[in-house]
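1. predicted coordinates and the sequence they were generated for:
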Amino acid sequence: MTVRVASAAVVVGVALAAPVVTGGAAWALPQAAEGQATVSVLHAVPGLTVDVYAGDKELLPDFKPGTLTDPMKLDAGSYDIKVFKDGDGPDGTPAIEKTVDVPEGANATLVAHLDENGKPALDAFVNDTSKIPAGKARLTVRHVAAAPAVDVRADKKPVFKDLVNPKEAKGEVPAGNISADVALAGTDTVAIGPAELDLAEGSNTVVYAWGSAKAKDLALKTQKLTGMHSAPSGVPAGEGGQAAARNQLVPVGALTLGTASALTAVLISRRLRTSR
């Protein structure tokens, strides 16, 4: 099977859990050279640890749920990946064996997560790295949990409504600190949070909701992309601080967790055989 990651920076899913788990390292976006891609991967399928191999070479042992890789440059090309349940490789039968194709210029977040019905899925989201008006920040929320539609609130006021798995919503808001939570759509019933977010000027704060409502292991995880400032003289007209929600998704398809972990392995090693 060949998986193609369209133009985007890659991260693998996040969970909606109580207590809320957050992480928010600020990452300046690495610039991929010609013939390369920039990729991050988030493993957001609860309860399953895997080992990732390239042929018979172990690349990523004991890859645990909730792990988000740093963004990395990698050479574009095809990668032969074998994924085993933790401890089963390399002499056993792989749970999945895939050929993964990573195209030049990819800038995406790849998320291995649960779909609304609790089955493993894989989706790639475009990371919006366009310039942000002076004094503002970009907030992106991605619903990758086995949970119904939700409203995302800032200081208890809905910012994005009726967000469903596996969609995202984003908008530009005034820079500063907010208290964010996730409520069941159309209600004040909080499913996750609150969590304090620092929306720095010129940054894109990406918040992932992942896990399973049924298993009661929902959580939040954050990723912060920086370096998108605009000069004050170039500030376009704003919208009074209201986040203009836009659903945007670059689907890779409903794949298995093994494929998500395979793409993670691609990030960890550049020593794989590249077929152009």
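-> Here it is on my side, so go on. Numbering: from 1, shown residues only.
2. rest of the way, CA atoms for contacts and neighbours
-> Will do.
3. and the closest residue to residue 186 other than its chain neighbours, how far from residue 125?
-> With sequence-adjacent residues excluded and distances taken as Cα to Cα, 6 or more residues apart in numbering, residue 186 is closest to residue 151, at 7.0 Å. Remark: distance between residue 151 and residue 125 (Cα to Cα, to the nearest Å) = 19 Å.
4. which of these two has more neighbours?
-> residue 125 (28 against 23; other Cα atoms under 10 Å).
5. so that one versus residue 84, what's the distance?
-> Distance from residue 125 to residue 84, by Cα to Cα: 26 Å.
6. same question for residue 38.
-> 25 Å.
7. the two - which one has more neighbours?
-> Set residue 38 next to residue 84 and count neighbours by other Cα under 10 Å: residue 38 wins out with 27 against 23.
8. now the more buried one: closest residue in space, sequence neighbours ignored.
-> Using Cα to Cα, 6+ apart, the closest residue to residue 38 is residue 73 (4.6 Å).
9. doesn't the one you found fall inside a strand?
-> Yes: when DSSP: H, G, I helix; E, B strand; the rest coil is applied, residue 73 is found to be in a strand.
10. that one contacts residue 34, correct?
-> No: counting by Cα atoms under 8 Å, residue 73 does not reach residue 34; the two are 10.6 Å apart.
11. which of those two has more residues huddled nearby?
-> residue 73 (21 against 10).
12. just the strands in the stretch 1-150 of the chain please.
-> 2-4, 26-28, 36-43, 50-54, 57-63, 72-75, 77-85, 96-102, 107-114, 120-126, 136-146, 150-154 (DSSP state E, counting those that start in this stretch).
13. give me the helices and strands touching the second one, please.
-> Meaning strand 26-28. Secondary-structure packing of strand 26-28 (3 or more Cα pairs under 8 Å, 6 or more residues apart in numbering; DSSP states H and E): strand 219-226.
14. quick one: distance of the strand it packs on to the chain centre.
-> 8 Å (Cα atoms, centre = their mean, to the nearest Å).
15. name the residues of that strand that are buried.
-> Under the neighbour-count criterion of 16 or more other Cα atoms under 10 Å, strand 219-226 has 219-226 buried.
16. mind putting those residues into TSV with distance to residue 201?
-> Putting the buried residues of strand 219-226 into TSV (distance: Cα to Cα, whole Å) gives the following:
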residue	distance to residue 201
219	25
220	22
221	20
222	16
223	15
224	11
225	11
226	9
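17. any idea how far residue 155 is from the closest residue to residue 75 other than its chain neighbours?
-> Nearest non-adjacent residue to residue 75, counting by Cα to Cα, 6+ apart: residue 36, 4.4 Å away. According to Cα to Cα, residue 36 and residue 155 sit 40 Å apart.
18. which one of the two has more residues nearby?
-> residue 36 (20 against 13).
19. comparison target, given below:
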Amino acid sequence: MRFLPLRRGTAVGAAALVTFCGLGALTATPAFAATSQVSVVHGIPGQNVDVYVNGEKTLPDFAPGKVAGPLSLAEGSYDLVLTKPGDDIGQALLKVDDAEIPGGANISLVAHLSADGTPTLTPFPNDVSKVDAGQARIIVRHTAAAPAVDVRAAGEPVFENLTNPKEAKADLPAGDVEADVVLAGTDTVAVGPADLNLKEGTATIVYAVGSAEDKSLDLVTQSITGLHSAPGGVPSGSGGRADGGLSPAWYGIAAAGLLMLALGARRSVLGSR
């Protein structure tokens, strides 16, 4: 699967992907400004990227299947460019100018393929509300170039007819679960099975990524902690491929982003498919 430039005006809508190294060097946002918890998931197969923020390369060689962050980001405005590793900033795969980051959110921004295989960015607000004692939250997100799917646990459908880029979620008893993804209404396995450890007081987010046509379907997981009913810490997260083949992406720099759906403000992207 080759990484295709995004079509102008598609996919991102009001998307704003923000990546930075050293917030103080990039923004004059006051220290008392509200912050957001933000993470980025790379779910486009076959293409690492370099990420530039305000003209500075801040996240080199960001690989598919990785989860970067989360990080507490102050409110502010940033410019972003994504290129193939080593390419000049003028050879952008994606450009977002004046990306506005408000405060008080917990969001995962996913670079993935749309249902028709177009690279796109989709923000997902993360449910970080408390869970009951002994419970864990599972969230499944369809972010693959694939038809509608059912998600099964121990062979039984839990979420049915999930389409790209929709999500489904439930609070379940904490414990180990074997999950797989099948084509909707069938027993034809598209992804998995994968063993998931749903820990008490956490949210486990499972992303179906890749392309059915290119046979690159995979699962990427992200975990958000600190959701115990009693105070147990600030919600945070980590993640990687569900099979454990990639470790969490802690680079000392972070990638983060937000889609301002309510405002409907569109951001421009470069290139055509």
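-> Happy to help now that I have it. Because the structure is a prediction, the values reported are computed rather than measured.
20. ok, back up a step: wait, which of the strands of the stretch 1-150 of the first structure is closest to residue 172 of the first structure?
-> With Cα to Cα as the criterion, residue 172 of the first structure lies closest to strand 136-146 of the strands of the stretch 1-150 of the first structure, at 4.4 Å.
21. could you give the angle of that closest one to strand 107-114?
-> Following axes from the mean of the first three to the mean of the last three Cα atoms, to 10 degrees, one obtains 30 degrees for the angle between strand 136-146 of the first structure and strand 107-114.
22. helices or strands up against strand 136-146 of the first structure?
-> strand 107-114, strand 168-174, strand 190-199, strand 204-212.
23. now the longest one on the second structure. Mean distance?
-> It refers to strand 190-199 of the first structure. Strand 190-199 of the first structure, aligned to the second structure and superposed, deviates on average by 0.9 Å (mean Cα distance after the TM-score superposition for the first structure).
24. please apply the same query to the last one.
-> Superposed on the second structure, strand 204-212 of the first structure shows a mean distance of 0.6 Å to its aligned residues (mean Cα distance after the TM-score superposition for the first structure).
25. can you give the distance from that strand to the centre of its chain?
-> Using Cα atoms, centre = their mean, the offset of strand 204-212 of the first structure from its chain centre is 7 Å.
26. ok, stretch 90-106 of the first structure next?
-> So, by Cα atoms, centre = their mean, the centroid of stretch 90-106 of the first structure is 19 Å from its chain's centroid.
27. just stretch 120-138 of the first structure next, same as before
-> The mean C-alpha position of stretch 120-138 of the first structure is separated from the chain mean by 10 Å, Cα atoms, centre = their mean.
28. try stretch 196-213 of the second structure
-> 11 Å.
29. contacts only, for whatever residue of the second structure lines up with residue 51 of the first structure.
-> Aligned against the second structure by TM-score structural alignment, residue 51 of the first structure finds its counterpart in residue 50. Neighbouring residues of residue 50 of the second structure by Cα atoms under 8 Å, 6 or more residues apart in numbering: 57-62, 82-86.
30. could you redo the last one with a cut-off of 10 Å?
-> 57-63, 81-89, 92-93 (Cα atoms under 10 Å, 6 or more residues apart in numbering).
31. whichever of those residues end up buried, select them in ChimeraX.
-> Buried subset of these, written as a ChimeraX selection, criterion 16+ other Cα under 10 Å:
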select :57,58,59,60,62,63,81,82,83,84,89,92,93
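32. please work out how many residues are found near residue 190 of the first structure.
-> With other Cα under 10 Å as criterion, residue 190 of the first structure counts 17.
33. which non-adjacent residue is nearest it?
-> Residue 190 of the first structure sits nearest to residue 183 (Cα to Cα, 6+ apart), 4.1 Å away.
34. same check, this time on residue 174 of the first structure
-> Nearest non-adjacent residue to residue 174 of the first structure (Cα to Cα, 6+ apart): residue 136, at 4.4 Å.
35. now do residue 129 of the first structure
-> Closest to residue 129 of the first structure by Cα to Cα, 6+ apart is residue 228, at 6.5 Å.
36. is it true that that neighbour touches residue 133?
-> Yes: here residue 228 of the first structure lies in contact with residue 133, judged by Cα atoms under 10 Å, at a distance of 8.8 Å.
37. before we move on, the earlier item: can you name the helix or strand that the residue nearest to residue 190 of the first structure falls in?
-> strand 176-184 (DSSP states H and E).
38. ok, and for that strand, which residues are buried?
-> Buried-residue list, strand 176-184 of the first structure, by 16+ other Cα under 10 Å: 178, 180-184.
39. ok, average deviation of it from the second structure?
-> Counting by mean Cα distance after the TM-score superposition for the first structure, strand 176-184 of the first structure comes out at 0.7 Å.
40. now do that strand: everything it contacts.
-> 16, 20, 135-137, 147-163, 188-201, 207, 209, 220.
41. if you set the cut-off to 8 Å instead, what comes out?
-> 148-156, 189-201.
42. re the thing from before, right, and the strands of the stretch 1-150 of the first structure - which one's nearest residue 253 of the first structure?
-> strand 120-126 (6.2 Å).
43. which helices and strands does the closest one pack with?
-> strand 107-114, helix 257-268.
44. please identify the deepest-packed of the ones you listed.
-> Mean neighbours per residue, mean count of other Cα atoms under 10 Å, is largest over those for strand 107-114, with a mean of 31.
45. is it true that residue 94 of the second structure touches residue 82?
-> Yes: if you go by Cα under 8 Å, residue 94 of the second structure and residue 82 touch, sitting 5.1 Å apart.
46. is the equivalent of residue 214 of the first structure over in the second structure in a helix, a strand, or coil?
-> Aligning on TM-score structural alignment places residue 214 of the first structure opposite residue 213 in the second structure. Taken by three-state DSSP, the conformation at residue 213 of the second structure corresponds to coil.
47. residue 213 of the second structure: neighbour count?
-> So residue 213 of the second structure, with other Cα under 10 Å, has 11 neighbours.
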